[in-house]
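Undergrad: requesting a structural model of the entry that follows:
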Amino acid sequence: MTIEARLAELGVTLPDAPAPAANYVPFVITGNLVHVSGQISQNEAGLITGKLGADLSVEQGAAAAQRCAISLLSQVRRACGGDLSRLVRTVKLVGFVNSTPDFTDQPKVINGASDFMVAALGEAGRHARSAVSAASLPFGVAVEIEGIFEIR
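TA: Have a look, this model is predicted:
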């Protein structure tokens, strides 16, 4: 099954890749790897903001992480000239969770992105990962995730 077919089965339409918010590029291709800059939690209504452990539940955080994963795939599609069939696998995700000092469920929040990658890409979506806490994130967003992807 193609990635597009899996996404359609999941009811997900990839948006246009978000533009950078500062002086950096959205991705860098080196060899067969695409390094995607951090994608912040946002949906059609705008930014998903808040602090885990205070304003947002783990489930809301996981949903925000899934939105970051959707943006990551949008950037990979752009890096591949619109052809997602060039995507070989997700190599690594690094997730940052805007959370209170006593919040310890960062892995459960970033599972929203990891679970989505596996659902969308199958075994090619399995990846290495880090999930860390941040005292704050740009624009007050709940989650930011960067990724490394292998392409052909």
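
Undergrad: please count neighbours and contacts with C-alpha atoms only from this point.
TA: Will do.

Undergrad: quick one, what contacts the residue nearest the centre of the chain?
TA: Computing the C-alpha centroid of the chain and ranking residues by C-alpha atoms, centre = their mean puts A69 first, at 2.5 Å. Contacts for A69 were tallied using C-alpha atoms under 8 Å, 6 or more residues apart in numbering; they are Q39, A113, S114, F116, M117, I145.

Undergrad: second chain to compare with the first, below:
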Amino acid sequence: MSVYDKLTALGISLPPVATPAAAYVPFVRTGNLVFLSGHIARREGKPWVGQLGTDMVTADGKTAARAIAIDLLGTLHAAVGDLNKVTRIVKLLGLVNSAPTFTEHHLVVNGASELIGELFGPAGAHARSAFGVAQIPMGACVEIELIAEVA
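TA: Model prediction:
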């Protein structure tokens, strides 16, 4: 089953590439690697504002991370033209806007990792880092970037 068939089965449609909010590009391809800039969590088209451990719980953050994964896939599709050309999701880097006492960053970012794994199977098994940070641009609760290898 193609990645697009899996997306359809999950009821997911890919969004267009978001316009960068500062001086950067949404993606850079060098050789067989595609680097996607960080994407922030959005809800109803606006930054999903919040802080894990203060006004958000882990399950909310995980939902936000899954939404970011969908946005990342839209950008990856724009970068390569066909998600079936992806041979490997190499790495995700997740930043979680969190209170100093919050310790479940890894569980938040699982929202993205689990969807990527479901869509790409073994090629979706990736290296990953998840960090707690004091703030993310526009007050967003989560930001994630992605590196993929393509044919």
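
Undergrad: so which of the contacts of A69 of structure 1 are in helices?
TA: A113, S114, F116, M117 (DSSP state H).

Undergrad: which of these sits closest to A45 of structure 1?
TA: Checking the ones in helices among the contacts of A69 of structure 1 against A45 of structure 1 by C-alpha to C-alpha gives A113 as the nearest, at 19.2 Å.

Undergrad: so how far does the longest helix anywhere in structure 1 sit from its counterpart in structure 2?
TA: Longest helix in structure 1, counting residues (DSSP H): helix 58-79. When structure 2 is superposed, helix 58-79 of structure 1 averages 0.7 Å from its matched positions, counting by mean C-alpha distance after the TM-score superposition for structure 1.

Undergrad: next secondary structure element downstream of that helix?
TA: Of the helices and strands lying after helix 58-79 of structure 1 in sequence (DSSP states H and E), the nearest is strand 87-98.

Undergrad: average distance between that next one and structure 2?
TA: Compared with structure 2 after fitting, strand 87-98 of structure 1 deviates on average by 0.5 Å (mean C-alpha distance after the TM-score superposition for structure 1).

Undergrad: and that strand, which stretch of structure 2?
TA: Taken onto structure 2 by TM-score structural alignment, strand 87-98 of structure 1 occupies residues 86-97 there.

Undergrad: and the residue located most distally from the centre of structure 1, how far from A142 of structure 1?
TA: Residue farthest from the centre of structure 1, counting by C-alpha atoms, centre = their mean, is D102 at 24.0 Å. Counting by C-alpha to C-alpha, to the nearest Å, the gap between D102 of structure 1 and A142 of structure 1 amounts to 16 Å.
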